[in-house]
Each structure stands twice: as structure tokens, then as C-alpha cells.
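Student: coords please:
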Amino acid sequence: MSTRTALLSAEAVAALSALAHPGRLEVFRRLVAAGPQGLAAGEIARTTGSLPNTLSSNLSILTAAGLTQSRREGRSIVYSADFGAMRGLLAYLMEDCCGGRPEICADVSPACRVELAP
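Tutor: Okay, the predicted model is just below:
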């Protein structure tokens, strides 16, 4: 395994591990649905029913895994999904799992079309 492949594999494991928790997956799904504008932390807490300390922990783990990013808007912290990281994870999984043969995974999901690197 090359160093780059090992690094990508470690990044994929971190991202998948972060998403393996039901609460974090719910937060990530809501951020993806919200689009690039994201959601304020308070709005995420209200819509998911998360306690502030639990939400803070979940957002920290998602951010450390490279799946979310945050920005300050006035007094609020707004979180958004990192769509580039999400596409990169999907592309890595498609490439790795399909063994470089995109035809194997071509029909995985029409909603999940990811261009693989040549």
C-alpha cells in the first residue's frame, strides 16, 4: 500500500467512524440537506433534539474527520457539510471498492454519481 493510499484509507476510516454514530449521522444529514449555507448550532440542536454538550461533541468529531466546517456569523456559529470532503469520501470508496473498475459500481445509485479519477 502506497503512502498516499494509506493516508486516504485513514481519512476514510475517520470519516466513516464519525458517521457511524446515529446522532452524528443525523447532524450530517441535516447539514447536507441545508446546503452550503449551513445551519446555526442552535437550529441544529432544535431540529435534532440534541443537548448542547452532545451536539458540540458531535460537531467537533465531524469537523475533526473533515466532514463539516464552521464559520461565525454575528453571535452564531454556522456549520455546513464539507461537500468536497463528502465527494472525496464517496469517490475513494467507489475507486477502492470497485478496484479501479467503475463498471462494477456503475449502478450503485443515480443520486450518487461521482466522477472517478482516471
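Student: From now on I want contacts and neighbour counts done on CA atoms only, so please keep to that.
Tutor: Will do.
Student: Skipping its backbone neighbours, what lies nearest the residue positioned nearest the centre of the chain in space?
Tutor: Closest to where the C-alpha atoms of the chain average out (CA atoms, centre = their mean) is L67, at 3.7 Å. Excluding its sequence neighbours, the residue lying closest to L67 (CA to CA, 6 or more residues apart in numbering) is D82, at 5.2 Å.
Student: can you tell me which residues contact the one you found?
Tutor: Counting by CA atoms under 8 Å, 6 or more residues apart in numbering, D82 touches G66, L67, T68, Q69.
Student: can you rerun that using 10 Å?
Tutor: Residues near D82 by CA atoms under 10 Å, 6 or more residues apart in numbering: 28, 31-32, 35-36, 38, 62-63, 66-70, 88.
Student: same thing with S17?
Tutor: S17 is in contact with E11, R24, I61, L62, A65, counting by CA under 10 Å, 6+ apart.
Student: before we go on, could you also do this sequence so I can check it against the first one:
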Amino acid sequence: MAERLASLGAPIRLRIIRTLVRAGDDGVPVGELQRKLGLAASTHAHHLAAMVKAGLVLQERRGREVICTAAFDAVRSVGAYLIEHCCADTATENRSEAA
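Tutor: Just a heads-up that it's a prediction; the model follows:
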């Protein structure tokens, strides 16, 4: 989980994952993603590689293009982890404050 959270630790990476989540299962070709985000090819490749390694982004060759998609189960697991482990005491705190 630490690797997944770390891979989201840059604003551009959050923009990448948000773009891919919005694209859904169709994904976005690498070149189009690079143009949409206005990144240099080397910078773009560096950030995508980190997110692929963390399991948050999937890449698939379709013909001559490489399509990037969000790994939805992995993205959901990050949210679930944060809610379960980082907000676990919130319900208890809210009950004690109400009493």
C-alpha cells in the first residue's frame, strides 16, 4: 500500500490517475494522455512507469498504440485502505463527542 500511496504523491500523478479513471475501461492512448497533460515524453514516461509498477495503471498494446487504463481494483483498494485505517477512530470520536 505504501508504494501505491507514494506513486500518487505528485500532483501530476493525481492528474494522470484522475484522467484515466474518467476515461473508464476504454482508457487513453499514451500519446493522447501526454498531450492532454502537456508533459514532455520523458517526464510522462517516468510518472507512468511508477504508477504501472505500483499497480495503479495498466498498459495494453492495441494495434500500434499503447492504451493506459486505471487499475480500478487497485485504485479502490487505496480508498478503502485510507477509510479503514486512517479514519477508523473517527466513528468512535464522533460517538464520544455526541455523548
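Student: ok, back up a step: and the residue nearest to L67 of structure 1, what pairs with it in structure 2?
Tutor: For D82 of structure 1, the aligned residue in structure 2 is A71 (criterion: TM-score structural alignment).
Student: Now do its match against L39 of structure 2, distance only.
Tutor: Going from A71 of structure 2 to L39 of structure 2 by CA to CA, to the nearest Å gives 22 Å.
Student: go on, I17 of structure 2?
Tutor: Noted for I17 of structure 2: a distance of 14 Å to L39 of structure 2, by CA to CA.
Student: So which of these two has more stuff around it?
Tutor: The neighbour count for I17 of structure 2 versus L39, taken as other CA atoms under 10 Å, is higher for I17 (21 against 14).
Student: With E60 of structure 2 as the reference, measure out to the more buried one.
Tutor: Between I17 of structure 2 and E60 of structure 2 the distance is 16 Å, computed by CA to CA.
Student: Does V30 of structure 2 touch L48 like I think?
Tutor: Yes: V30 of structure 2 lies in contact with L48 (CA atoms under 10 Å); the separation is 9.2 Å.
Student: Please say which of these two ends up with more neighbours.
Tutor: Shown here are V30 of structure 2 and L48; by other CA under 10 Å, L48 has more neighbours (22 against 19).
Student: equivalent range in structure 1 for the strand or helix carrying the more buried one?
Tutor: According to DSSP states H and E, L48 of structure 2 maps onto helix 41-53. Counting by TM-score structural alignment, helix 41-53 of structure 2 lines up with residues 52-64 of structure 1.
Student: hang on, the earlier thing: counting only helices, which of the contacts of D82 of structure 1 make the cut?
Tutor: F28, L31, V32, L62, T63, G88 (DSSP state H).
Student: Would you check which pair of these lies furthest apart?
Tutor: L31 and G88 (16.9 Å; CA to CA).
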